[in-house]
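Student: predicted structure and sequence below. I'll ask about it afterward.
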Amino acid sequence: MATFKSNKSIGLDLKNAIMTGVSYMLPFIIAGAVLMGIARIGASMYGIENIWDASHSESANNLIRIFHDFDGFGGLALSLMLPIVAGYIAFAIANRPGLAPGMIGGILAGSLGTGFLGALVAGLIAGYIVKFLAEKVKLPRALASAGPIFILPVGGTLLTCIIMMYIIGDPLSMMNKGLEAWLLSMSGTNKVLLAAVIGGMVGFDLGGPVNKAAVTTAMALLASGIYDPNTAAQVAIIIPPIGLGLATLIWKHRFPASLQEAGKASTLMGLIGVSEGAIPFALANPKIILINVLGSATGAAMAVGLGAVNKAPISGFYGWLAVENWFIYIISIAVGSLIITLGSLLFFKVDENNDDKKKEMVKTESKTFSVTR
């Protein structure tokens, strides 16, 4: 029993550390993606589809040069993705002394070709090494202040880099490249099938382990320039909360008061990219999970199959216009959401959710009785 608790605690620590790293990383990604979106949408008005090309820095048109610079600013922000996520994973485990080893390990992970997966591993290694050193290295009182600012960052960085460079860097790189090669070899039906599987996984447990596995894999491949899994995941994330939120607006009488309120929040959470807005509906009627999976898988497969490309891990509306073939992307979200909205009719019935009507009837009868008396 003690071992079980220990394993559960370690698993929770790992999850919290990774989520901390991802949460600190997201502002950089959002800033970068939005700036690049502005640049590319602006450049498209001039018929330019490769505003990132260095030749545009010499354009005679001032606006084109500005758009080129904006795209560069966005790229600079996105380039911080790996060191930031690794650094703050280490920070979550070992506090401030873990920050430098984690960030440096994240940069090394990028240069070794291990991608996002390598950055996650580098952050965990750095964090636990620094934590171990902090517990085991005992300094004289006169030198105690040197530990957090000298010994722990230097020792942690050196050991992290040695492990990444000489022990796990090559295996992680080979794994990453093998996965890349397999996915790049996919085309046509296989690509659509992959998108459907990722979309279904994302819609299954709404932020749970299956969802996280799909999203983490998509983000790992994103850092390597493979965008289809990320496109599928980001489309699928927002379909259930939007679809169920719309259902409570269109067929209000089918839902109890509690879910009507949850529907308002669900729609908003969907628009900003939070799938957990649909959880109250799954708890109220777990059968809706089947519809969530179907809607998410359909929307994801449609987006990828018709050529939409999302190059940033952003599912909220503020990133939609930065997507290539953004109109198809939005239509795919709408189709997947509509499937869930209509599918909710199968599981949320008027007879099962008639609380509001009953309350109104009681009030009416009470007023009638008072007047009669």
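Tutor: Cool, the structure landed. Nothing here was measured: the structure is a model prediction, and the numbers come from that model.
Student: C-alpha only now, for contacts and for neighbours.
Tutor: Will do.
Student: which stretches of the stretch 151-300 of the chain form helices?
Tutor: 152-163, 169-184, 189-205, 209-222, 228-250, 257-271, 279-284, 288-305 (DSSP state H, counting those that start in this stretch).
Student: now the stretch 1-150 of the chain
Tutor: 2-44, 62-78, 81-94, 99-111, 115-136, 146.
Student: so the third one versus helix 115-136, what angle?
Tutor: Pointing back at helix 81-94 there. Relative orientation of helix 81-94 and helix 115-136, computed by axes from the mean of the first three to the mean of the last three C-alpha atoms, to 10 degrees: 30 degrees.
Student: if we can go back for a sec, out of the helices of the stretch 151-300 of the chain, flag the one nearest Asn7.
Tutor: Taking C-alpha to C-alpha, helix 209-222 is the member of the helices of the stretch 151-300 of the chain nearest to Asn7, at 16.2 Å.
Student: comparison target, given below:
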Amino acid sequence: MKFVAITSCPTGIAHTYMAAEALQVAAREMGHDIKVETQGSVGVENVLTPEDLAQAKAVIIAADTSVDKSRFAGMTVIEVSTKDAIKDALGLLTRAVNAKGSSKSPADQVTQGKPEGKETKTGVYKHLMTGVSYMIPFVVAGGLLIALGFAFGGIYVYEVPGSFGETLFSAGKAAFALMVPVLGAYIAFSIADRPGIVPGMIGGLIAANNGSGFLGAMVAGFAAGYTVLAIKKFIKLPKSLQGLMPILIIPVLSTAIMGLLMVYVIGKPMTSFNTGLAAWLTSLSGTNAALLGIILGAMMAFDMGGPVNKAAYTFGAASVASGNPSAIMAAVMISGMVPPLAIALSTVMTKTKYTLEEREAGKANWALGLSFITEGAIPFAAADPLRVMPSIMIGSAVAGGISMAFGSTIIVPHGGIWVLAIPHVVTNLVPYILALVAGTIVSASVLSVVKKPVSE
């Protein structure tokens, strides 16, 4: 049988390609043919053609972001998260094999694979993750360019306008300035398609300027998306005037509504919340800071790229958006590096507790962990969750706690160990590296003890 699939995760780095590989391996084992389109950070690859769709029995969408399903009108669609595809690709393909052909019209196209009671929750999460997926490249580019600006121009690079370092620094600041509007725009895009981009971006821009910031942009994105849907539903024009809806009525009316909402409804509460949160974080020091680091560390390891992990990462990324060094981002990054590194170390420490395939996969986790790609731990956690997940959470919590306790800060939101050599990127570098080493050893040791030998 022939199947087609799409995989897409918020960062477009790890889950996207791991899910694609899992589906391809499962298809080979079952004797089926599958073509997987990956919508990753480098763009869309292996694009599905009309011929592919015509030959396919069913479509599998393994995505944590919003995917355009208009191409699949009338086809049987099974929709799950990337994590589900990674965990049980064989089961997913079995469902696709047994799926009944759809006789629905394009307007009535249905999706399978999600319990109805979880539809709303999953939809909200997907909308948020779509916004985050478009935002992350701005955050990463901005952070690294600011770091390079400091590397070339020194800590006071911004005082030398026109210099090479200051130019890089300014480009990074510009990328950061777009981060919040882009978040609002693409949350709205996920909800209402292209008509949502304008009011979502305007709402996000207002949020960036009125102090409501990242959280304000999130609320603005959802408000803009559902405002556009409401306009499309309740405003009906004669057929002769329907062409005015997408170019005049929707953008003007939705943007006006968002402007009013951001000033009179959303802005002040979100600004007050941000101010209080900033004051609380500023007050944290010593033991309290370590506790925050422990919590963030455990969150990063809990689902390795899932909603809890992304919540912690987004919290950290927002803290570096101003271009200032962030202890929160430092704890988040170091904690996210621990799970794959700990698993890699454990496969070396206790070879009898891992299959040959797992030991080979463990080698790749060295590079994934050093690059801050937590998702490398997923196959191991999926195979033995009750032992692996608590073990890696302990080590990540240790790393996050040590990082915060020593006040290590970082000004980039990604890059792993490879950015640590850039001057002025990390403060308290030695304790920061010790946090990584300690967390990795703790997790690897616990995991090596609790894992059962392969024969068992």
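Tutor: Received, thanks. Quick caveat, the model's predicted, so the values are computed rather than measured.
Student: just the TM-score for the two chains, thanks.
Tutor: TM-score for the superposed chains, counting by TM-score structural alignment, normalised by the length of the first structure: 0.82, backed by 338 aligned residues with a C-alpha RMSD of 2.4 Å.
Student: re the thing from before, buried deepest among the helices of the stretch 151-300 of the first structure, which one?
Tutor: helix 228-250 (a mean of 30; mean count of other C-alpha atoms under 10 Å).
Student: comparing it with the second structure, how large is the average distance?
Tutor: Aligned to the second structure and superposed, helix 228-250 of the first structure gives a mean residue distance of 1.9 Å (mean C-alpha distance after the TM-score superposition for the first structure).
Student: and that helix, what other elements does it pack with?
Tutor: With contacts taken as 3 or more C-alpha pairs under 8 Å, 6 or more residues apart in numbering; DSSP states H and E, helix 228-250 of the first structure sits against helix 189-205, helix 209-222, helix 257-271, helix 288-305, helix 326-347.
Student: mind doing that once more with 10 Å?
Tutor: In terms of contacts (3 or more C-alpha pairs under 10 Å, 6 or more residues apart in numbering; DSSP states H and E), helix 228-250 of the first structure is packed against helix 169-184, helix 189-205, helix 209-222, helix 257-271, helix 279-284, helix 288-305, helix 326-347.
Student: would CSV of these with distance to Phe150 of the first structure be doable?
Tutor: Shown next, in CSV, are these (distance: least, C-alpha to C-alpha, whole Å):
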stretch, distance to Phe150 of the first structure
helix 169-184, 26
helix 189-205, 43
helix 209-222, 32
helix 257-271, 43
helix 279-284, 46
helix 288-305, 48
helix 326-347, 49
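Student: ok, which of those comes nearest Pro27 of the first structure?
Tutor: The closest of these to Pro27 of the first structure is helix 209-222. By C-alpha to C-alpha, the value is 15.2 Å.
Student: how far away is the alignment partner in the first structure of Met404 of the second structure from Ile107 of the first structure?
Tutor: When the first structure is aligned by TM-score structural alignment, Met404 of the second structure is paired with Val304. Distance, Val304 of the first structure to Ile107 of the first structure, by C-alpha to C-alpha, to the nearest Å: 30 Å.
Student: go on, Ala312 of the first structure?
Tutor: 19 Å.
Student: rewinding a little: which one of the helices and strands packed on helix 228-250 of the first structure lies nearest to Phe132 of the first structure?
Tutor: helix 169-184 (21.5 Å).
Student: what packs against the closest one?
Tutor: helix 99-111, helix 115-136, helix 152-163, helix 189-205, helix 209-222, helix 228-250.
Student: gap between stretch 390-409 of the second structure and the chain center?
Tutor: 21 Å (C-alpha atoms, centre = their mean, to the nearest Å).
Student: next: stretch 185-198 of the second structure.
Tutor: Worked out by C-alpha atoms, centre = their mean, stretch 185-198 of the second structure lies 18 Å from the chain centre.
Student: hang on, the earlier thing: pick the most buried one from the helices of the stretch 1-150 of the first structure.
Tutor: It is helix 81-94: most buried of those by mean count of other C-alpha under 10 Å, with a mean of 30.
Student: and it, how far from the second structure on average?
Tutor: Mean deviation for helix 81-94 of the first structure: 0.8 Å (mean C-alpha distance after the TM-score superposition for the first structure).
Student: the second structure: matching residues for that helix?
Tutor: So helix 81-94 of the first structure sits over residues 179-192 in the second structure, by TM-score structural alignment.
Student: ok, Leu215 of the second structure - contacts?
Tutor: Applying C-alpha atoms under 10 Å, 6 or more residues apart in numbering, we find Leu215 of the second structure in contact with 180, 183-184, 204, 207-208, 221, 266-267, 270-271, 273-274, 315, 318.
Student: how about it, what's its partner in the first structure?
Tutor: Using TM-score structural alignment as the criterion, Leu215 of the second structure maps onto Leu117 of the first structure.
Student: also Met270 of the second structure?
Tutor: Match for Met270 of the second structure (TM-score structural alignment): Leu172.
Student: which residues touch that match?
Tutor: So Leu172 of the first structure contacts Ala109, Leu112, Gly113, Thr114, Gly115, Leu117, Gly118, Val121, Met164, Gly178 (C-alpha under 10 Å, 6+ apart).
Student: please repeat the previous calculation with a cut-off of 6 Å.
Tutor: Contacts for Leu172 of the first structure (C-alpha atoms under 6 Å, 6 or more residues apart in numbering) come out as Thr114.
Student: again with Leu206 of the first structure
Tutor: With C-alpha under 6 Å, 6+ apart, Leu206 of the first structure has these contacts: Ser275, Glu276.
Student: at 7 Å what do you get?
Tutor: Counting by C-alpha atoms under 7 Å, 6 or more residues apart in numbering, Leu206 of the first structure makes contact with Ser275, Glu276, Ile279.
Student: which residue, other than its chain neighbours, is closest to Gln55 of the second structure?
Tutor: Excluding its sequence neighbours, the residue lying closest to Gln55 of the second structure (C-alpha to C-alpha, 6 or more residues apart in numbering) is Lys2, at 6.4 Å.
Student: correction: Ala214 of the first structure
Tutor: Ile198 (5.8 Å).
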